[in-house]
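Peer 1: The following block contains a protein sequence and its predicted model.
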Amino acid sequence: MSDNKNGFPKFLKILLLLVLIAGIVVGYLGYQAFLGPSVTKNEPYLYVHSGDTYPDVLRQLKEKKIVGNVRFFDYAAKAMDYPASVKPGRYKLTEGLSNRRLIGNLRGGYQEAVKFRFENIRLKENFAALLGKNFEADSAAFLHILQNDKVAESYGFTESNFFSMFIPNTYEIYWNTSPDKIIARFHEEYNKFWNTERKEKAAALNLSPTEVSILASIVKGEALHKDEMPKIAGLYLNRLKRGILLQADPTVIFANNDFSIRRVLNRHLTIDNPYNTYRFKGLPPGPIMLPSIAAIDAVLHYEKHDYIYMCAKDDFSGYHNFAVTQAEHLVNARKFQRALDARNIKK
């Protein structure tokens, strides 16, 4: 005899209710695992290193609390076969991103490129450190390339002037790109930068692109203001044409490897170093820093004048007084020296 007047057993009603509840729970969990918001605001990027395995990725997600529920991510990742498709890269994390979208990006290797910008770099060590900070490879790997004679020669440079190949600008490069490919990318940009027009202007100065860059590094070292660069470039070109020592203070500072020098003294000028333009005629063997595009173009579009002397203005504005004769220059130099003394700047 049925315990239900409508002929539908009570236990079936309970069973159907349990199935319904289970379905709702499974649906909810499935939604949370795949489609629900998962990524937190704790980290802007997920860095998957070359050689990382799925457990490495999972450990990073947990330690940095990148996703709200690691178990949900793990379930979705396995369902989407991500453990067998781990790809290195720098992946953008957006708060609220679902596991499905995140895993899709990780599986497909859809990483965000690094917008790498550099300027005002003085030494190869500084450049290597900056590269190591922005890309997967460490600074030692980059420095090894920058100081390698054979690598420099493969690009048509020497170890001394190799630094002139790197044009300060903004580059989009993937984070896990190998150092040798990153250097190759810089070479591509160098070739694009030195187009026919710039090469022709360099040739008109009887300078190679590398020599222009070396001179531009000196101009960059002298100029605090971009609008004065063409005039400074013109002065050094005048000296080169006349066979006069460049006598550029920034090269002396570089030769002494003491960038704290604020006042170049006679003792600094005695160093026997090819970068000391007070002792060695012509351009130094390489750039004293990475020249900016503005400095390179200032050399190529130099200001024509007769100046062969310059001295910083005594108002410390960063501009210079220019002179044609040594007598005029000595007057300017004494003004500046008195200003240094007044400020007790001795070295």
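Peer 2: On my side now, so go ahead. Numbering: from 1, shown residues only.

Peer 1: From here on, just use CA atoms for contacts and neighbour counts.
Peer 2: OK.

Peer 1: For the closest residue to residue 139 other than its chain neighbours, give its distance to residue 112.
Peer 2: In space, and not counting its chain neighbours, residue 139 is closest to residue 132: 4.2 Å by C-alpha to C-alpha, 6 or more residues apart in numbering. Counting by C-alpha to C-alpha, to the nearest Å, the gap from residue 132 to residue 112 is 17 Å.

Peer 1: returning to what we had before: that's a strand at the residue nearest to residue 139, yeah?
Peer 2: No - assigned with DSSP: H, G, I helix; E, B strand; the rest coil, residue 132 falls outside any strand and is helix.

Peer 1: Next one for the comparison:
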Amino acid sequence: MYIKKILWAVALIGLVIFAVIAYYIYGAMFEPNTKFNNETAYIYVPTNANYNDVRDQLVPLLEDIDKFDALASQKKYTTNIKAGRFAISKGMNNNDIINSIRSKNLPIKIAFNNQNSLADLAGRISTQIEADSLSLYKAMTDESFLRENEFSKATALGMYLPNSYEFFWNTSAEGFRDKMLLEYNRFWTESRKIKAKKLKLKPNEVITLASIVHEESKQADEQPRVAGVYLNRLRIGMALQADPTLKFAAYQLPKYQNTVIRRVLNIHKEIDSPYNTYKNTGLPPGLIAMPDLSAIKAVLNPEKHSYLYFAADAKRIGYHKFAKTLGQHNNNAREYQKYLSSQGINR
């Protein structure tokens, strides 16, 4: 009789212990464990991060980090950290949180445009993905990569077509570069290559010319006409005489560092540079800036006309007046020069 009481007591204690453990496990796994007010919070887990790195981000987001620790250890997440961007929804329990940050790396949308150099682009991208600007620039300028894909440092910027793209946050510098090459090759469809060939231009040359068109006019509806002028000049062997190339050449010189050239002068036309399209015929060695897609498409689909000249329109700022003869052009140019002087713009 006494032994039975002892056995019943032991069994009862065992049930109580089991119930406590079960309650703790249930709480650790299935009770909501978030304390943020937004519907979703995100954590960014770097490559080669350890559990403490993840835990530091979770502490301000969770009600009970100790219960999370216990379940993370039980589910072996503490020794199996995955890099990436992960979402935690308001009201999630620990089990769901672990499943999310272990296997649901979320892509992000990145975007870029108007970057004047590979260094600028590397800096822009480094604010959006894990890779830092130095590793991105190194990948972008890798000589073996450029040579294998028929780019040079002067034309490499043209590989990065401004748009929005989907990437994983933990994409490496080489991974970003390689995907952008795929996007570049995807852009150059057979029909676009045929159009470029009819213009007697290679894809790199199309984008180089597009960079000049884009710097001349930001107006998408005018860019095909501007492209037509430059293509007419190329066709007859006339120098492009593009003011934006003079500015680009000037900005490479110490004299013009940290300055803004608002008015191109005769002194700029004397700069000794392959980008001086007043002194040199044909296209410059590479891009002078990153063109919008509209400018690239304008070069591939230029307006057919007989214009050889254009000057900024003082009455429609941002647009230009076009001319077929030098006399007409000089009149247009004088009108705009007069406008600049009236505005106090002398250099």
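Peer 2: Great, that's in hand. Note that the coordinates shown come from a computational prediction; the quantities given were computed from them, not determined experimentally.

Peer 1: follow-up on the earlier one: give the equivalent position in structure 2 for the residue nearest to residue 139 of structure 1.
Peer 2: Mapped onto structure 2 by TM-score structural alignment, residue 132 of structure 1 lines up with residue 126.

Peer 1: tally of neighbours for that match?
Peer 2: Using other C-alpha atoms under 10 Å, residue 126 of structure 2 has 17 neighbouring residues.

Peer 1: pretty sure it contacts residue 137?
Peer 2: No - the criterion here is C-alpha atoms under 8 Å, and residue 126 of structure 2 misses it with residue 137 at 9.9 Å.

Peer 1: buried sites along stretch 338-347 of structure 2?
Peer 2: By neighbour count on 16 or more other C-alpha atoms under 10 Å, the buried set for stretch 338-347 of structure 2 is residue 340.

Peer 1: do stretch 135-142 of structure 1 as well
Peer 2: The neighbour-count check on stretch 135-142 of structure 1 (16+ other C-alpha under 10 Å) flags 135, 136, 137, 138, 139, 141, 142 as buried.

Peer 1: just to revisit the earlier point, quick one, what contacts the residue nearest to residue 139 of structure 1?
Peer 2: Residue 132 of structure 1 makes contact with 138, 139, 140, 142, according to C-alpha atoms under 8 Å, 6 or more residues apart in numbering.

Peer 1: and if we set it to 10 Å?
Peer 2: The contact partners of residue 132 of structure 1, by C-alpha atoms under 10 Å, 6 or more residues apart in numbering, come to 126, 138, 139, 140, 141, 142, 143, 179.

Peer 1: got any residues that touch both of residue 126 and residue 137 of structure 2?
Peer 2: residue 173.

Peer 1: any idea which helix or strand carries residue 311 of structure 2?
Peer 2: strand 309-312 (DSSP states H and E).

Peer 1: how far apart are that strand and its match in structure 1?
Peer 2: Comparison of strand 309-312 of structure 2 with structure 1 after fitting gives an average deviation of 0.9 Å (mean C-alpha distance after the TM-score superposition for structure 1).

Peer 1: could you pull out the strands for the stretch 151-300 of structure 1?
Peer 2: 170-173 (DSSP state E, counting those that start in this stretch).

Peer 1: can you give me the helices in it?
Peer 2: 179-193, 196-204, 209-222, 229-242, 249-256, 293-300 (DSSP state H, counting those that start in this stretch).

Peer 1: Looking at the ones you listed, which one is packed in the most?
Peer 2: Looking across those with neighbours counted as mean count of other C-alpha atoms under 10 Å, the highest average goes to helix 209-222: a mean of 25.

Peer 1: Report the aligned residue range of structure 2 for that helix.
Peer 2: Going by TM-score structural alignment, helix 209-222 of structure 1 lines up with residues 203-216 of structure 2.

Peer 1: And that stretch against structure 1, how far off on average?
Peer 2: Compared with structure 1 after fitting, stretch 203-216 of structure 2 has a mean deviation of 0.7 Å; criterion: mean C-alpha distance after the TM-score superposition for structure 1.

Peer 1: Distance from that stretch to the middle of the chain?
Peer 2: Put simply, stretch 203-216 of structure 2 sits 19 Å off its chain's centre (C-alpha atoms, centre = their mean, to the nearest Å).

Peer 1: Make sure residue 270 of structure 2 is actually in contact with residue 280.
Peer 2: No - using C-alpha atoms under 10 Å, residue 270 of structure 2 is not in contact with residue 280; the gap is 11.1 Å.

Peer 1: which of those two has more neighbours?
Peer 2: Neighbours per residue (other C-alpha under 10 Å) separate residue 270 of structure 2 from residue 280, with residue 280 holding more: 16 against 12.
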